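# can't give you the sequence, but here's the structure:
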């Protein structure tokens, strides 16, 4: 098994329950060995990350972040907060998801340190394709950093 999948945890920050359910089912199907953690708000996501500061094996190896939580300012703020945290938090790749295909949204995600920008699909079959690709790239191809605390 690829090193990325050992003790793997993925944080999904999504405020829409319907989108969360689609993502959860697709993740269960395509990434069964990855524990998926849900946060429905930026505050809940930050609380989860801060709780992980006590035990580094609790940190996610990847974060999927809905840009509009419910406003895009909420997504920008969370992305900036994660990227301004000390290591290892700021090293966790953040993939931003949105229905928006605005060039400005896309540009800002990369400007603020997002690892990727994905336009959300609408059908479950398309979510399955997304999560199969996420598995192939983020879990089986790239080498993710080991999450260690640096004191």
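Looks like it came in fine. These numbers come from a predicted model, not from an experiment.

# could you use CA atoms for every contact and neighbour count after this?
Noted.

# any idea how far residue 75 is from residue 108?
Distance check for residue 108 against residue 75: by C-alpha to C-alpha, to the nearest Å, it reads 11 Å.

# the two: which is more packed in?
residue 75 (24 against 13; other C-alpha atoms under 10 Å).

# need the contact list for the closest residue to the more buried one other than its chain neighbours.
Spatial nearest neighbour of residue 75, excluding adjacent residues (C-alpha to C-alpha, 6 or more residues apart in numbering): residue 67 at 4.3 Å. By C-alpha atoms under 8 Å, 6 or more residues apart in numbering, residue 67 lies in contact with 73-76, 96-98.

# who wins on neighbours among those?
Among the contacts of residue 67, residue 96 has the most neighbours (other C-alpha under 10 Å), with 26 neighbours.

# that one contacts residue 68, doesn't it?
No - applying C-alpha atoms under 8 Å as the test, residue 96 and residue 68 come out as separate, 9.8 Å apart.

# what about the strands in this structure?
9-13, 35-39, 62-66, 94-98, 116-119 (DSSP state E).

# which one of those has the most crowded surroundings?
Of all these, strand 62-66 has the most neighbours on average by mean count of other C-alpha atoms under 10 Å, namely a mean of 24.

# relative to strand 94-98, how tilted is that one?
Calculated by axes from the mean of the first three to the mean of the last three C-alpha atoms, to 10 degrees, strand 62-66 forms an angle of 20 degrees with strand 94-98.

# alright, now check it against this:
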């Protein structure tokens, strides 16, 4: 029996969470999604459960995406978790900094829902095929 992909979605915007849920609803039996609203909550969540991948928004209150990434990638027991930035920011400085910290991918949220859905499902499909699941 194949293991389900466990995804941690870190997103503070309720509408973005609804959009993500809608985009993944037809394939929801292939993975489990946990959701938190900021980096601080994510760090607490990671004490109890280790996801296979993290989908991370950058612009959040409290502990933002880059602060969270820095903490995550400096943690010996958590730094292996592939983290994909899912954001509206196309700021070259943000992109460069995130890759320097150690992300697995950087996806800019498209405005068109169909494009958003395609990108999300492609990411999930890739990581579902990946042999890294623990």
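Sure thing, it's come through. A quick note: this is a predicted structure, and the numbers were derived from the prediction, not measured.

# drop the TM-score for these two in here.
Overlay of the two chains. TM-score (TM-score structural alignment, normalised by the length of the second structure): 0.89; 134 aligned residues with a C-alpha RMSD of 1.9 Å.

# quick one on the thing from earlier: closest to residue 28 of the first structure out of the strands of the first structure?
Nearest of the strands of the first structure to residue 28 of the first structure, taken as C-alpha to C-alpha: strand 35-39 at 8.2 Å.

# what residues in the second structure pair up with that closest one?
Here strand 35-39 of the first structure aligns to the second structure at residues 32-36, judged by TM-score structural alignment.

# so how much does the matching stretch differ from the first structure once superposed?
On superposition with the first structure, the mean distance recorded for stretch 32-36 of the second structure (mean C-alpha distance after the TM-score superposition for the first structure) is 0.5 Å.

# and residue 16 of the second structure, what pairs with it in the first structure?
Match for residue 16 of the second structure (TM-score structural alignment): residue 19.

# number of nearby residues for its match?
Per other C-alpha under 10 Å, the neighbour tally for residue 19 of the first structure reads 16.

# who touches the residue nearest in space to the middle of the second structure in this structure?
Computing the C-alpha centroid of the second structure and ranking residues by C-alpha atoms, centre = their mean puts residue 55 first, at 0.4 Å. Applying C-alpha under 8 Å, 6+ apart, one finds that residue 55 of the second structure lies in contact with 7-10, 83-86.

# so how far is stretch 48-55 of the second structure off the chain centroid?
Offset of stretch 48-55 of the second structure from its chain centre (C-alpha atoms, centre = their mean, to the nearest Å): 9 Å.

# alignment lookup: residue 90 of the second structure to the first structure.
Using TM-score structural alignment, the partner of residue 90 of the second structure in the first structure is residue 101.

# verify the contact between that match and residue 117 for me.
No - applying C-alpha under 8 Å as the test, residue 101 of the first structure and residue 117 come out as separate, 9.5 Å apart.

# which other helices and strands contact the longest helix that the second structure contains?
As assigned by DSSP state H, the longest helix anywhere in the second structure is helix 113-129. Applying 3 or more C-alpha pairs under 8 Å, 6 or more residues apart in numbering; DSSP states H and E, one finds that helix 113-129 of the second structure makes contact with helix 14-24.

# check which residues of the helix it packs on are buried.
Neighbour-count burial for helix 14-24 of the second structure flags 17, 20, 23-24 (criterion: 16 or more other C-alpha atoms under 10 Å).

# same check, this time on stretch 73-83 of the second structure
Within stretch 73-83 of the second structure, the residues scored as buried using 16+ other C-alpha under 10 Å are 73, 78-79, 81-83.

# tabulate the residues you listed in CSV, adding columns for distance to residue 51 of the second structure.
CSV is the format used below for the buried residues of stretch 73-83 of the second structure (distance: C-alpha to C-alpha, whole Å):
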residue, distance to residue 51 of the second structure
73, 14
78, 10
79, 12
81, 7
82, 9
83, 10
